[in-house]
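>>> Build me a structure from this.
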Amino acid sequence: MSKQFAAKTPEDLPSAETLLAMSGLEFIEAIFNGEVSGPPIAELMNFKLHHVEKGKVTFRGAPQFTHFNPMGGTHGGWYGTILDSALGCAVATTLSKGSTYTTLEYKVNLTRAIKAGQWVDCTAHVQHSGRSTAVAEAVITGVEDGKIYATGSTTCIILRPKTPTI
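Modelled structure (predicted):
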């Protein structure tokens, strides 16, 4: 069983030195294995890493009543947050030591409602990871029913360490 934990204060987050000393895959695996803290948003939104490999991650989570919109359904922001997290972490697993990324854009398509307490998996795959950009896609599926609840895609910019020019 994973011993993941979320940062409770800014000091709990891994330092830039810690982050940059590992490859992206090593960093995401360290979060998964509970060696460094994960982001507080994961606890707030009730999801965590479920599987990690190079170019692919799965988050498992379940929205709660606190994630409802005014009409009593799961807010689209919950879908977007788990998708953005999985997409970004999948991209991170392709990065070399000293590199980071940030999301340039992402798209979300909601296909059906997720009920409060319903467990879903959000699996993201990297389609391309190049010198300056990466592209990934993801799908949210029900753990029990296997139905597709949403899909998403992203383009990320890859920030590489500066190398001295001669």
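>>> only C-alpha atoms for contact and neighbour calcs from this point on.
Fine.
>>> how about the helices in the protein?
Under the criterion DSSP state H, the chain carries helices at the ranges 16-20, 24-32, 40-45, 76-92.
>>> buried residues in the last one?
So the one you mean is helix 76-92. By 16 or more other Cα atoms under 10 Å, the buried positions in helix 76-92 come out as 78-92.
>>> by contact count, what packs against it?
Here helix 76-92 touches helix 24-32, strand 56-61, strand 100-110, strand 120-129, strand 133-142, strand 148-159, going by 3 or more Cα pairs under 8 Å, 6 or more residues apart in numbering; DSSP states H and E.
>>> Would you mind putting these into CSV with mean neighbour count and distance to residue 13 alongside?
Below are the helices and strands packed on helix 76-92 laid out as CSV (neighbours: other Cα atoms under 10 Å; distance: least, Cα to Cα, whole Å):
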stretch, mean neighbour count, distance to residue 13
helix 24-32, 22, 11
strand 56-61, 24, 19
strand 100-110, 16, 16
strand 120-129, 23, 23
strand 133-142, 22, 25
strand 148-159, 20, 20
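>>> can you put the ones you listed in JSON lines and add distance to residue 18?
Below are the helices and strands packed on helix 76-92 laid out as JSON lines (distance: least, Cα to Cα, whole Å):
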{"stretch": "helix 24-32", "distance to residue 18": "9"}
{"stretch": "strand 56-61", "distance to residue 18": "21"}
{"stretch": "strand 100-110", "distance to residue 18": "12"}
{"stretch": "strand 120-129", "distance to residue 18": "23"}
{"stretch": "strand 133-142", "distance to residue 18": "23"}
{"stretch": "strand 148-159", "distance to residue 18": "16"}
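>>> before we go on, could you also do this sequence so I can check it against the first one:
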Amino acid sequence: MTHATSPADLADMDVLRHKSGLEFMRALASGDLPGAPIAAGMEIDLDEVDDGRIAFTGTPRFAHMNPMGGIHGGWYATILDSAMACAVMTRVPCGSTYTTLEFKVNITRALPADTKVRCVGLVAHAGRSTAVATGEIRGAADDRLYATGTTTCLIMALPPA
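Model (predicted):
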């Protein structure tokens, strides 16, 4: 997957106005649109896109550690926020977008550096103006649970062209 390396690489509002959220996410997964710049530095990649379901894979590295040598909670939060919010995006209608209103992360065990994980986000509810989703980070090799999360997102119409 390629990631945007400058503001010019990001999808413009016109692209968002003419694609449903599911179409937009599928364009990211296929490489027709570049992925989020943050994903490159966090070493996470969009892996699967389905209606109401998103999967990312990722591998935290030394660069993602806190001063005590553990993987920083921000890494867990970033991959969970990405999976849960992008799952919501798959339910957003054409001409609309979303933003995260709040999210919560529960870290269940320490994630060793260089451990490949899979993070799945699932929509629990998507209404006209809000959506709720859940997520889990699990070891790609052993399916061990490392963290869970929940989010509430606001769904909103894009401004006119």
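>>> thinking again about what came up before, residue 111 of structure 1: which of the buried residues of helix 76-92 of structure 1 is nearest?
Closest to residue 111 of structure 1 out of these is residue 79 (10.7 Å), distances taken as Cα to Cα.
>>> Please report how far the closest one lies from residue 47 of structure 1.
11 Å (Cα to Cα, to the nearest Å).
>>> what residue lies at the spatial centre of structure 2?
Among the residues of structure 2, residue 82 comes closest to the average C-alpha position under Cα atoms, centre = their mean, at 1.7 Å.
>>> And it? What does it align with in structure 1?
By TM-score structural alignment, residue 82 of structure 2 lines up with residue 85 in structure 1.
>>> Name the nearest residue to residue 149 of structure 2, sequence neighbours excluded.
Nearest residue to residue 149 of structure 2, sequence neighbours excluded (Cα to Cα, 6 or more residues apart in numbering): residue 105, at 4.4 Å.
>>> OK, contacts around the one you found?
76, 77, 80, 147, 148, 149, 150 (Cα atoms under 8 Å, 6 or more residues apart in numbering).
>>> which residue lines up with it in structure 1?
For residue 105 of structure 2, the residue aligned by TM-score structural alignment is residue 108.
>>> Next: residue 116 of structure 2.
Residue 116 of structure 2 maps onto residue 119 in structure 1, by TM-score structural alignment.
>>> What about the closest residue to that match other than its chain neighbours, how many residues nearby?
Ranked by Cα to Cα, 6+ apart and with sequence neighbours excluded, the top spatial neighbour of residue 119 of structure 1 is residue 62, at 4.5 Å. Residues lying near residue 62 of structure 1 (other Cα atoms under 10 Å) number 21.
>>> Give the equivalent position in structure 2 for residue 62 of structure 1.
In structure 2, residue 62 of structure 1 lands on residue 59 (TM-score structural alignment).
>>> And that match, how far from residue 113 of structure 2?
7 Å.
>>> Could you tell me where stretch 143-156 of structure 2 falls in structure 1?
Stretch 143-156 of structure 2 lines up with residues 146-159 of structure 1 when matched by TM-score structural alignment.
>>> Tell me if I'm right that residue 47 of structure 1 and residue 58 touch.
No. Look at residue 47 of structure 1 against residue 58 with Cα atoms under 8 Å: they stay out of range, at 10.2 Å.
>>> still on that earlier bit, so what touches the match of stretch 143-156 of structure 2?
With Cα under 8 Å, 6+ apart as the test, stretch 146-159 of structure 1 has contacts from 79, 83-84, 87-88, 91, 99-114, 131-142.
>>> ok, now stretch 42-51 of structure 2?
1, 22, 25-26, 28-29, 35, 39, 54-60, 64, 75, 79, 87, 90-91.
>>> now it: how far from the chain's centre is it?
What separates the centre of stretch 42-51 of structure 2 from the centre of its chain is 7 Å, taken as Cα atoms, centre = their mean, to the nearest Å.
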